[in-house]
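[1] compute the structure for the input listed below.
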Amino acid sequence: MPITFEQLTAHRIIPVAAIDVAEAAVPLARALVAGGLPVLEVPLRTAAAAKAIASIRDDEELAKAGMIVGAGTVIKVPQVETAFHAGADFVVSPGFSRRVVQHTLGMGMLPLPGVSSATDLMAAVDAGATDVNVFPAAASGGSAAIRALSAPFGDVRFVPTGGISAGNAAEYLAIPSVAAVGTSWVVPHRLVKAQDWAGITRIAQAAVALVGAVQKM
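    So this is what the prediction gives:
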């Protein structure tokens, strides 16, 4: 049974990490869990990505923690198949493809198609989507653009990615239509490469605290 959008966005931050070495996947995911963020998007941009997703899915400790793992940068139907066989819960695309969305749903995974304009959003809505990835968020007008899109598309829930950092995440999360943000700030590549899992846990904890502060505003 596919996860729900509410489950995916429950923590309001979706860490995004390109993983070069599959063996780093489980300790990385455990570091996020320890920091209070049991969710990870692994872009299918490296040779290790599918194996990394599978490693996280097969880990009993992470399963008990309710870890959610998905595949990012999915632009073709064969990549949907790759994500499914790796055990991904959700699929994130940088743009909108009706075929990718339909195939993702057919494989029992949650799709998050990408949009960067009102035209893209109309196509996604026409296909039945109500939850979308705004990419690249910062380069497409930032939080102001999402606020503007929220007016005519009142039923759509947004997950901006691309250019989200510790310095601007709060302004996106303060928008009522933004369910969560996707960001690599929580999982810096240098820390993953250095296997500094404690460092990633500390950043995850800071991200959770930031979300708490936004919710109190």
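
[2] CA only for contacts and neighbour counts going forward, please
    OK.

[3] separation between residue 54 and residue 63?
    12 Å (Cα to Cα, to the nearest Å).

[4] between these two, which one's more packed in?
    Neighbours per residue (other Cα atoms under 10 Å) separate residue 54 from residue 63, with residue 54 holding more: 20 against 13.

[5] what about the strands in this structure?
    13-15, 39-43, 68-72, 90-92, 110-112, 114-115, 131-134, 157-160, 181-183 (DSSP state E).

[6] pull out the buried residues from the longest helix anywhere in the chain.
    For the chain, the longest helix by residue count, based on DSSP state H, is helix 197-215. Of all the residues in helix 197-215, those buried under the rule 16 or more other Cα atoms under 10 Å are 197, 199-208, 210-211.

[7] adding distance to residue 85, write these out as JSON lines.
    Converted to JSON lines, these look like this (distance: Cα to Cα, whole Å):
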{"residue": "197", "distance to residue 85": "27"}
{"residue": "199", "distance to residue 85": "31"}
{"residue": "200", "distance to residue 85": "28"}
{"residue": "201", "distance to residue 85": "28"}
{"residue": "202", "distance to residue 85": "32"}
{"residue": "203", "distance to residue 85": "31"}
{"residue": "204", "distance to residue 85": "28"}
{"residue": "205", "distance to residue 85": "31"}
{"residue": "206", "distance to residue 85": "33"}
{"residue": "207", "distance to residue 85": "31"}
{"residue": "208", "distance to residue 85": "31"}
{"residue": "210", "distance to residue 85": "35"}
{"residue": "211", "distance to residue 85": "33"}
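
[8] quick one more, to check against the first:
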Amino acid sequence: MAMTAPDLLSALRTERLLAIVRGSDPGAALDTVLALFHSGVRVVEVSLTTTDALDVIARARARLGETALLGAGTVLTAVQARRSAEAGARFTVTPGLTEAVAESRTLGLPVLAGAVTPTEVIAAVNEGATAVKLFPAALGGAAYLRALRDPFPDVPFVPVGGIDSAAARAYLAAGALAVGVGGPLVGRAAHGEGLDGLAERSEQFRTVALGAR
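    Alright, predicted model coming up:
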């Protein structure tokens, strides 16, 4: 089932949170994805740096059904974009302006394209990015996002990189569409170190995100 760019934007606008799963244990990564959805997180990205990431996406898709908002992250090439779509990813996320941006659009996949400078933001918009992944967001923090929104008031930004709950609150207050959160939310769960605390962290970030609507 295809997801359109407006579908993804609407989901991010509602949920305000994108969970990022990255790890070295495929089975644990799958368990982490399933646990996140079970905990109420509705938009999840599996980074292709995860061991056997495409298989994790395919297995998660089979378990979660066609409508789950599950995407592929750290997509660098056109081939990776195609394989992500074949595995069941409904959107892609790139760390920069890679060839995967144009290929994702060709495939009909919404794409969050990585950018950090004004020039890169303009290029991402011109490439047809659904939203701009502000990465690494920690370089400038919420004040930098606020400054970017002055010349780009209509660009949907999703800051990513080292975002804890306090930073998430600050970015959302500065006008982020949503925040992308990896380690501070997922911890070491996708490396096989257990799911302890994941539900509590999910609730904490969801409370911050939903409170910012």
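
[9] list the TM-score for the superposed pair.
    The TM-score (TM-score structural alignment, normalised by the length of structure 2) is 0.89; 208 aligned residues with a Cα RMSD of 1.9 Å.

[10] that older thread, and of the strands of structure 1, who's closest to residue 33 of structure 1?
    strand 39-43 (7.8 Å; Cα to Cα).

[11] so which bit of structure 2 is that closest one matched to?
    Mapping strand 39-43 of structure 1 onto structure 2 (TM-score structural alignment) gives residues 43-47.

[12] what's in contact with that stretch?
    Residues outside stretch 43-47 of structure 2 that contact it (Cα atoms under 8 Å, 6 or more residues apart in numbering) are 11-12, 15, 17-22, 33, 36-37, 53, 56-57, 68-75, 93.

[13] could you give the separation of it from the chain centroid?
    5 Å (Cα atoms, centre = their mean, to the nearest Å).

[14] that stretch vs structure 1, average offset?
    Once fitted to structure 1, stretch 43-47 of structure 2 is off its aligned match by 1.3 Å on average (mean Cα distance after the TM-score superposition for structure 1).

[15] which residues does residue 50 of structure 1 contact?
    For residue 50 of structure 1, the contacting residues are 44, 82, 83, 86, by Cα under 8 Å, 6+ apart.

[16] which of those tops the neighbour count?
    Result: residue 83 is most packed of those (other Cα under 10 Å), 29 neighbours.

[17] tally up the residues packed near the aligned partner of residue 69 of structure 2 in structure 1, please.
    Counting by TM-score structural alignment, residue 69 of structure 2 lines up with residue 68 in structure 1. Using other Cα under 10 Å, the number of residues around residue 68 of structure 1 comes to 23.

[18] cool, the one 10 residues further on as well?
    Around residue 78 of structure 1 sit 12 other residues, with neighbours defined as other Cα under 10 Å.

[19] residue 67 of structure 2 now?
    11.

[20] and it, how far from residue 199 of structure 2?
    Counting by Cα to Cα, the gap from residue 67 of structure 2 to residue 199 of structure 2 is 22 Å.

[21] and what of residue 33 of structure 2?
    12 Å.

[22] in structure 1, which spans are helices?
    Using DSSP H, helices in structure 1 cover 5-8, 25-34, 49-58, 60-64, 77-86, 98-106, 118-126, 142-150, 169-173, 189-193, 197-215.

[23] just checking, what packs against the fourth one?
    Same thing as helix 60-64 of structure 1. Packed against helix 60-64 of structure 1 by the contact rule (3 or more Cα pairs under 8 Å, 6 or more residues apart in numbering; DSSP states H and E) you find helix 25-34.

[24] what is the helix it packs on packed up against?
    Using 3+ Cα pairs under 8 Å, 6+ apart: helix 25-34 of structure 1 touches strand 39-43, helix 49-58, helix 60-64, helix 197-215.

[25] could the ones you listed go into a markdown table alongside distance to residue 155 of structure 1?
    Shown next, in a markdown table, are the helices and strands packed on helix 25-34 of structure 1 (distance: least, Cα to Cα, whole Å):
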| stretch | distance to residue 155 of structure 1 |
| --- | --- |
| strand 39-43 | 24 |
| helix 49-58 | 31 |
| helix 60-64 | 32 |
| helix 197-215 | 21 |
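
[26] figure out which of those is closest to residue 132 of structure 1.
    Here strand 39-43 is closest among the helices and strands packed on helix 25-34 of structure 1 (Cα to Cα), at 14.8 Å.

[27] ok and that closest one relative to strand 68-72, angle-wise?
    Per axes from the mean of the first three to the mean of the last three Cα atoms, to 10 degrees, the angle that strand 39-43 of structure 1 makes with strand 68-72 is 20 degrees.

[28] using TSV, lay out the strands of structure 1 together with distance to residue 193 of structure 1.
    Shown next, in TSV, are the strands of structure 1 (distance: least, Cα to Cα, whole Å):
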stretch	distance to residue 193 of structure 1
strand 13-15	16
strand 39-43	15
strand 68-72	20
strand 90-92	24
strand 110-112	28
strand 114-115	28
strand 131-134	27
strand 157-160	26
strand 181-183	17
